[in-house]
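Visitor: just coords:
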């Protein structure tokens, strides 16, 4: 597959030189690049880490990726970093903070970002708006695009008992600039109820493929990434996942298709 793109986690490439940059530079010579941040803590109540933002800015300036994205989540508080993407309450106060943070990031890198919808396992009783309304308002106020993670939608829908199809019907699809697909795992929570985990360690489920097909039928093809971060299979399995996404997109036109989430 010669017309794909590679996506890298920004934080894996923020050091000064070394093997990550040698590999990334070689990839950049032949493929479009997407830079995906995971630690900006855009959804947190505290100010952004300016050192981290500067490193993010410099990485974007160095490689000039076709896409830049971050998560609607938080991961640090009071000087402590949590190795996870944590949910936030959907309130006016949180909305104002998220928009201010996105404006700050976009001003620093001098371009719009894509904001990814989260996978969540708990929800806040204090929320006063739906996730889709919150995301729509963020995009309208900041001008950012959206990264639609279809597996995240499916995981959250199952964990919270809402309809994934209804969520997508209310999602501002017109602002989607990239799509993520991934596999999820199942486990039981403390109350012996089924809990889906956005694990990125197996093939994409049939249900997620169905949702993806529905999205593409509505908005046409978008750059699509197959995320697979652990328990990596043999290459033919990865390629088959990418080819399935390609076939679905080819039904509605042709754009770049990501083959896997290659973290360097």
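Guide: Everything's here; your move. This is a predicted model, so every value here is computed, not measured.
Visitor: hey, let's count contacts and neighbours off CA atoms from now on
Guide: Will do.
Visitor: all helices in the stretch 101-250 of the chain, in order from the N-terminus.
Guide: Applying DSSP state H, counting those that start in this stretch to the stretch 101-250 of the chain gives helices spanning 131-142, 150-160, 164-170, 206-219, 235-250.
Visitor: let's bring in a second one:
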């Protein structure tokens, strides 16, 4: 590897096969790339050929979608070992997973499914994270989910759950701002209050994405975490609010479906970086004025 593994406090994008040639041909001024770990768990072939070439010039992060951290069953050890191989091979700056479950009884689902926020769930999620961190030899990041329903049996808020797991395991957190807006809209709570209360001291990465709008059976607005369009203005506003608290933080543009041309995705990353720098400078100026 010829560049540092650490993901810089800049904007990055999810790496897509459609953009391999653009990236290698243009060598764009972008902070880093993120890949879905499961897309690179084969031994070789074109995906690794391109990822190795891109990793020589850019830091990367691994974002897992298949460990099923929230499942009420032991982790799939073969899957975890494949993740370790990737971690050792590419030396990613960050490794993250979702607070969700996606498999049961040997059946894998296409969705990241929610779990109740209980003390028992804190214990088994923490046990899974401890195992992952032990195998990888590093701290991972846990991402807040996008949700459409809540469980009556939940004993604590999502924020309390995330903080409890982070404190218990030492894992970091990945703040997905689009997920915050999706969940807040669908469940009728304040996205701003959620951002204001989020444990930013544990955040090491932020995600931004687009969402689709629909209506539920009662005619209420329903947001779907679609990752198929540009970042919404409300998400940009919540992102600026997040940076005001978190400071300069590696920020990813997620665009997984209906993937656009490279220049469109790159422009989204540039917007994120402008907001990050502007908001950070504003907070520094305010702090300086207060100190003076």
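Guide: Right, received. Where do you want to start? Predicted, not measured: the structure shown is a model, and the values here were computed from it.
Visitor: out of the helices of the stretch 101-250 of the first structure, deepest packed?
Guide: Each of these was scored by mean neighbour count; the highest is helix 150-160, a mean of 22, by mean count of other CA atoms under 10 Å.
Visitor: check contacts around the equivalent of residue 114 of the first structure over in the second structure.
Guide: Correspondence of residue 114 of the first structure to the second structure, assessed by TM-score structural alignment: residue 141. The neighbours of residue 141 of the second structure, taking CA atoms under 8 Å, 6 or more residues apart in numbering as the test, are 94-97, 171-174, 204.
Visitor: Could you tell me which of the residues you listed are located in strands?
Guide: 94-97, 172-174, 204 (DSSP state E).
Visitor: and stretch 210-217 of the first structure, how far from the second structure on average?
Guide: Compared with the second structure after fitting, stretch 210-217 of the first structure deviates on average by 0.6 Å (mean CA distance after the TM-score superposition for the first structure).
Visitor: Taking the contacts of residue 141 of the second structure, tell me the two that lie furthest apart.
Guide: Across those, the longest distance by CA to CA is 12.8 Å; it joins 97 and 204.
Visitor: Mind telling me what residue 200 of the first structure corresponds to in the second structure?
Guide: Matched by TM-score structural alignment, residue 200 of the first structure corresponds to residue 227 in the second structure.
Visitor: Then residue 158 of the first structure?
Guide: Correspondence of residue 158 of the first structure to the second structure, assessed by TM-score structural alignment: residue 185.
Visitor: residue contacts, that match?
Guide: Neighbours of residue 185 of the second structure in contact, by CA under 8 Å, 6+ apart: 191, 221-223.
Visitor: By neighbours, which of those wins?
Guide: Counting neighbours by other CA atoms under 10 Å, residue 223 comes out on top of these with 23 neighbours.
Visitor: so that residue touches residue 214, yeah?
Guide: Yes. Between residue 223 of the second structure and residue 214 there is a contact under CA atoms under 8 Å: 6.1 Å.
Visitor: re the thing from before, adding distance to residue 61 of the first structure, write the helices of the stretch 101-250 of the first structure out as CSV.
Guide: Shown next, in CSV, are the helices of the stretch 101-250 of the first structure (distance: least, CA to CA, whole Å):
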stretch, distance to residue 61 of the first structure
helix 131-142, 21
helix 150-160, 29
helix 164-170, 33
helix 206-219, 30
helix 235-250, 29
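Visitor: Out of those helices, which is closest to residue 9 of the first structure?
Guide: Among the helices of the stretch 101-250 of the first structure, the nearest to residue 9 of the first structure by CA to CA is helix 150-160 (17.6 Å).
Visitor: Residue 28 of the first structure corresponds to which position in the second structure?
Guide: Mapped onto the second structure by TM-score structural alignment, residue 28 of the first structure lines up with residue 55.
Visitor: And residue 57 of the first structure, by the same measure?
Guide: So residue 57 of the first structure corresponds to residue 84, using TM-score structural alignment.
Visitor: show me the contacts for its match.
Guide: So, once contact is read as CA under 8 Å, 6+ apart, residue 84 of the second structure ends up touching 135-136.
Visitor: Doesn't it belong to a helix?
Guide: Yes. Assigned with DSSP: H, G, I helix; E, B strand; the rest coil, residue 84 of the second structure falls within a helix.
Visitor: on that earlier part again, roughly how far does the match of residue 158 of the first structure sit from residue 191 of the second structure?
Guide: Distance of residue 185 of the second structure to residue 191 of the second structure, computed by CA to CA, to the nearest Å: 8 Å.
Visitor: Report how many residues lie close to whichever residue in the second structure pairs up with residue 228 of the first structure.
Guide: Residue pairing (TM-score structural alignment): residue 228 of the first structure is matched to residue 255 of the second structure. When neighbours are defined as other CA under 10 Å, residue 255 of the second structure has 24 of them.
Visitor: I'd guessed residue 255 of the second structure sits against residue 211; true?
Guide: No. The pair residue 255 of the second structure and residue 211 fails to qualify as a contact (CA under 8 Å) at a distance of 10.0 Å.
Visitor: surely residue 147 of the first structure meets residue 179?
Guide: Yes. Using CA under 8 Å, residue 147 of the first structure makes contact with residue 179 at a distance of 5.6 Å.
Visitor: Neighbour count: these two, which is higher?
Guide: residue 147 (26 against 23).
Visitor: After alignment, which residue of the second structure pairs with the more buried one?
Guide: Match for residue 147 of the first structure (TM-score structural alignment): residue 174.
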